[in-house]
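> just a sequence and a predicted model for now, questions to come.
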Amino acid sequence: MNETPMRARAVVDLAALRANVRTLRARAAGAELMTVVKADGYGHGAVPCARAARQAGAGWLGTATPQEALALRAAGDTGRLMCWLWTPGGPWREAVAADIDVSVSGLWALREAVAGARAAGRAARVQLKADTGLGRNGCQPHDWADLVTAARKAEADGTIKVTGIWSHFACADEPGHPSIEAQLTAYRTMLGHAEAAGIAPEVRHIANSPATLTLPQTHFDLVRTGIASYGISPSPEVGTSADFGLRPVMTLSAQLAQVKRVPAEHGVSYGHHYHTAGPTTLALVPVGYADGIPRAASGAGPVLVAGAWRRVAGRVAMDQFVVDIGDDVAAVGDEAVLFGPGDRGEPTAEDWAQAAGTIAYEIVTRIGARVPRVYLHADGADHTEGADRTEDAGGADVLSEVSVAGEGAGTSS
C-alpha cells in the first residue's frame, strides 16, 4: 500500500472519547448528558466526535453558534441539539426548521425566535438562559420576570415551547469558591419564578465539565460536558485526567524536517533568544503558530524527540520551531510528539498549557486546519483486529488509509 507521510497530524482516538462520555454519564447518573462539540469539537472535529458521543449514549449535543448546529444536522445528526450564541439577524428560521433548541437571553432574541418560528411554520424550541452571576450571556435577575412573561405569552400563542431553563458557572473549576453557592441559589430562585409562572421545562441545567465532576448537587436534569469529553481535566489543580477516569483524545505529532550539527554559541530562531551551550544537534519540528502552536511557549514548550523531553529552543515561528537534542541521535522523518495521553512519556496538553501560561482548552482548540485529523476507531468499536478503522476529516469511513486535503495521504496509527 502506498503511503505518503504527513508533515504533522492530530490523531483523534474516538474510542477514548466514547469511554470518556461513558465515564461522565456514570458521574452524573440520573441526569442526561450533553456533549459539547463547539469550536469544531474543541479542535478534534465536530462531526466525528458528535457521532462517537452519540454512540456512547450522549442524549444531547451542544454548540455555540447556530452555524455549528446546522452543520451537524447537515451531516445527519437527528438527536437533541442546542446552540446558544446568537446575534441579531441569525438563522432563526433555519434552526427552528431543523428542530434545534435555541437559547434566549433577552427580549430581542425571543422576538427573533418567534419570528423564526412563524417563518418556519412550527413552534421554536426555546431555552431561557439566566445570568446567575457569570456576567456574560443570560438574562439578569431584574429582567427575568419580563422575559418569563413574554415567553409564557409566546407559548400560549403556540409560537414557542420553553424546553429548558439554564445557566453557567463562573468558578466551578475552583471548588469552594463562594460564587458557586451564590449562583446555585440565584438559579434556583429564577427557575422557581419561571415554574410558578407556568413554564414547565423539559431540562434544567447549570453544570459544566468541572461541576459534573465535582459538584453532584448541580446536576439537575442535564449536565453539559465540553473539555472533559475530550479527556482533559477542567480542574487540574483538583485532579488530573487520570484522577477523574478520563483519557486525552488527541495526540499531536510531526516529522522532523531537518537534523544538523551546529557549533557552540550558535543562535537559534528569530531574535537569537537561544544560543547553543556547546557543539550540539538541532532538530527542526515543522509546525508553528500558524498551526496553533502557542508562540507564548517559546523557550518552554515540551516535545518528545529521540526518546526524551526537549524544550523549544528559541522562538516558535509561524511554521516551525527548533529543539536542541544535544548529542542524542535523530534523523529527518523521525517523529516529534508534542502532546498526547502521556502513555509513551510524551507531554500532555496540560504540560503545554503550563508552558504557555494558558489552559489546556486553548491548546487543543487552537490546532489549525493545516494539521490533518486522523480518526481511530470511527466505526464505534472500542477494540480493533488488524488495521484500525479511521475516518477522514470529511466524515467518510475508510480503512487504514486516510486522505486529507492539502496534505496528501497518510495512515492511521
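Everything's here; your move.
> every contact and neighbour count from this point should use C-alpha atoms.
Will do.
> output the contacting helices and strands for the helix or strand encompassing residue 95.
Following DSSP states H and E, one finds residue 95 within helix 92-97. The criterion is 3 or more CA pairs under 8 Å, 6 or more residues apart in numbering; DSSP states H and E, and the helices and strands that helix 92-97 contacts are helix 66-74, strand 101-104, helix 107-120.
> A further structure is provided below for comparison with the first:
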Amino acid sequence: MAVVKANAYGHGVGPIARAAREAGAVWLGAATLDEALALRAAGDEGPLLSWLTAPGADFAAAARHDVEVTASSAEQLAEILAATQVPRIQLKVDTGLGRNGAFGDQWTELVGAVARAGVPVTGVWSHLACADEPGHPANDAQEARFREAVAELEAAGVDPGLRHLANSAALMTRPSAHFDLVRAGIATYGLPPDPAMPHDVPLTPVLSLKARLAAVKRVPAGQGVSYGYRHVTERETTLGLVPIGYGEGVHRAATGRASAWFAGQRVPVVGTICMDQMVVDLGDLPAERGDVVTLFGPGTSGEPTAVDWAVASGTIAYEVVTGLGGRIQLVHGTTTEGFS
C-alpha cells in the first residue's frame, strides 16, 4: 500500500497515485474519506482504504465508490452498517499507540459486534508507535498484541482478511511485522522515517524545491540582512533574494541554520526567513536575476535534502514536505520545466 494522505505528503496526490499504481502498488491509503473520494473522482479504480472519520461521515458514498473504510469501535461499526448494507470494512486495533483503533475491551466488543452482524471483513490492522527505533521494546509488545487480536477475531469465526501492521520503518527493518500487506508512507517519497534509523534500503528523495533569484546585489561588510538584522555580513559579498518564505510552508525556524544549492555549491540562508522571501549569501559566485537556486532536492549532487531542512528547523522531514503550499507550483515528471 502506498499511503497518499495529505496530498501525497505534499507531493501532489493525483500524479503520485497514478505513479504508485504504475509502479506496482496494489493498494492506496488515504486517511480521510474525502481524500479517498477525491481519488475516485480523479479516476483511480484500485483497492483503496481510508481510516480517519468523525461521526456523520458519508459511509454510503464510500460504499458507492468502493472505498474500504475502517471501523475502530463497535459504535463506529454500527454507524457504518446503518449507512449502507454493502460495506467494505477493515478493523483497526489499538495495540499501544494510543490513537485510533479499538483498545483493550473495546476490541473484544468490536469483534463480537462484527461476528453478530455477519459482515465480511477485508482486513485487520494496527499502527506502530516506535518502529523508527528498531530496538524499542514497544515494537515486540505491539506485534504480540496484534497477533493476539487477530487470533481473537479468528476464534470468533471471523476471517481477518489482510493483516497489516508495518509502516515505512517496519517495512525497512522488521520483516516479522510484514504479514499480508505493508503500508509505505514517507518511504514512498524517498525519505527515511528517521535519519538516525539504521537500515539498508536505498532511498532517494523525489521532490525538489527550486526558485529563481528575484534580485542579486553586492553588499559591503557590516551589512545587516532581513528583519532584526539577525545576520550581518562579515565581508563584501553577493546576496541573492529567493522568493519563497513561510507563506509557502518553509519554516522560519530554519533562520540562520539552513543552506541552499547554487552553482554546484551549498550556500547559507542568511537573515530572517520572511513570509514571501529569504536571502542566500552567494559569496563571490557569479549570479544574475533569474538564476536557479535549489532549497532542497535528492541530495545526490550534494544539495540539501528535506531532512537537512528538517534538522535546521527542529522538526521532521514529514512536516517539511507536507507543509509546502501557498504559491508553490507542483510540476511532475523527471524534469521540471523551466528549471535546470
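All right, it came through fine. Note that the coordinates shown come from a computational prediction; the quantities given were computed from them, not determined experimentally.
> care to give me the TM-score?
In this superposition the chains share a TM-score of 0.96, using TM-score structural alignment, normalised by the length of the second structure; 340 aligned residues with a CA RMSD of 1.5 Å.
> could you tell me where the helix holding residue 95 of the first structure falls in the second structure?
The alignment of helix 92-97 of the first structure onto the second structure (TM-score structural alignment) spans residues 59-64.
> so what corresponds to residue 255 of the second structure in the first structure?
Using TM-score structural alignment, residue 255 of the second structure pairs with residue 298 in the first structure.
> read off where stretch 183-201 of the first structure ends up in the second structure.
So stretch 183-201 of the first structure is aligned with residues 142-160, judged by TM-score structural alignment.
> and stretch 345-353 of the first structure, by the same measure?
Residues 302-310 of the second structure are the counterpart of stretch 345-353 of the first structure, counting by TM-score structural alignment.
> just give me the longest helix of the second structure.
Scanning the second structure for the longest helix, with DSSP state H as the assignment, gives helix 137-155.
> how close does it sit to the first structure?
In the superposition with the first structure, the average deviation recorded for helix 137-155 of the second structure is 0.7 Å (mean CA distance after the TM-score superposition for the first structure).
> toward the C-terminus, what is the element adjacent to that helix?
strand 162-164.
> just give me the neighbour total for the closest residue to residue 221 of the second structure other than its chain neighbours.
On the basis of CA to CA, 6 or more residues apart in numbering, the spatially nearest residue to residue 221 of the second structure that is not a chain neighbour turns out to be residue 235, at 3.9 Å. Other residues lying near residue 235 of the second structure total 12 when counted by other CA atoms under 10 Å.
> and residue 235 of the second structure, what is it in contact with?
Residues near residue 235 of the second structure by CA atoms under 8 Å, 6 or more residues apart in numbering: 220, 221, 222.
> the helix holding residue 95 of the first structure vs the second structure, mean deviation?
Following superposition, helix 92-97 of the first structure is found to deviate from the second structure by 0.9 Å on average (mean CA distance after the TM-score superposition for the first structure).
> outside of that helix, which residues touch it?
Contacts with helix 92-97 of the first structure, where a contact means CA under 8 Å, 6+ apart, come from 66, 69-70, 101-102, 112-113, 115-117, 119-120, 122-125.
> repeat that with 7 Å
For helix 92-97 of the first structure, contacts defined as CA atoms under 7 Å, 6 or more residues apart in numbering pick out 66, 70, 112, 113, 116, 117, 119, 120, 124.
> also stretch 256-276 of the second structure?
If you take CA under 7 Å, 6+ apart as the criterion, stretch 256-276 of the second structure is touched by 225-227, 229-231, 243-247, 252, 255, 279-282, 293-296, 303-304, 309, 312.
> also stretch 65-84 of the first structure?
Outside stretch 65-84 of the first structure, the residues that touch it by CA under 7 Å, 6+ apart are 38, 47, 59-64, 85-86, 95, 100-103.
> among the residues you listed, the buried ones, what's the ChimeraX command?
Remark: buried members of the contacts of stretch 65-84 of the first structure, expressed as a ChimeraX selection using 16 or more other CA atoms under 10 Å:
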select :38,47,59,60,61,62,63,64,86,95,100,101,102,103
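> pull the most distant pair out of the contacts of stretch 65-84 of the first structure.
Within the contacts of stretch 65-84 of the first structure, 59 and 86 form the most distant pair, 22.7 Å apart (CA to CA).
> residue 17 of the first structure: which of the contacts of stretch 65-84 of the first structure is nearest?
Of all the contacts of stretch 65-84 of the first structure, residue 17 of the first structure sits closest to residue 47, with 12.9 Å by CA to CA.
> tell me where the stretch 151-300 of the first structure has strands.
160-166, 203-205, 222-225, 250-255, 258-262, 267-268, 274-275, 280-285 (DSSP state E, counting those that start in this stretch).
> nearest to residue 404 of the first structure, out of those?
Set against residue 404 of the first structure and scored by CA to CA, the strands of the stretch 151-300 of the first structure come closest in strand 250-255, at 15.2 Å.
> equivalent range in the second structure for the closest one?
Under TM-score structural alignment, the match for strand 250-255 of the first structure is residues 207-212.
> quick one: contacts of that stretch?
Stretch 207-212 of the second structure is contacted from outside by 242, 290, 291, 292, 293, 294, 295, 296, 297, 298, using CA under 7 Å, 6+ apart.
> residues of the match of helix 92-97 of the first structure that come out buried?
The neighbour-count check on stretch 59-64 of the second structure (16+ other CA under 10 Å) flags 59, 60, 62, 63 as buried.
> ok, stretch 263-274 of the first structure next?
Within stretch 263-274 of the first structure, the residues that qualify as buried are 267, 268, 269, 274, counting by 16+ other CA under 10 Å.
> now the end-to-end length of it.
End-to-end span of stretch 263-274 of the first structure (CA to CA, to the nearest Å): 13 Å.
> quick revisit: in the match of stretch 183-201 of the first structure, which residues are buried?
The neighbour-count check on stretch 142-160 of the second structure (16+ other CA under 10 Å) flags 142, 143, 145, 146, 149, 150, 152, 153, 158, 159, 160 as buried.
> from the chain's centroid, how far away is it?
The chain centroid and the centroid of stretch 142-160 of the second structure are separated by 29 Å under CA atoms, centre = their mean, to the nearest Å.
> swap in stretch 40-54 of the second structure?
Centre to centre, stretch against its chain (CA atoms, centre = their mean), the figure for stretch 40-54 of the second structure is 17 Å.
> again with stretch 153-168 of the first structure
So, by CA atoms, centre = their mean, the centroid of stretch 153-168 of the first structure is 28 Å from its chain's centroid.
> other residues contacting that stretch?
Counting by CA under 7 Å, 6+ apart, residues outside stretch 153-168 of the first structure touching it are 114, 117-118, 122-132, 134, 191, 199, 201-207.
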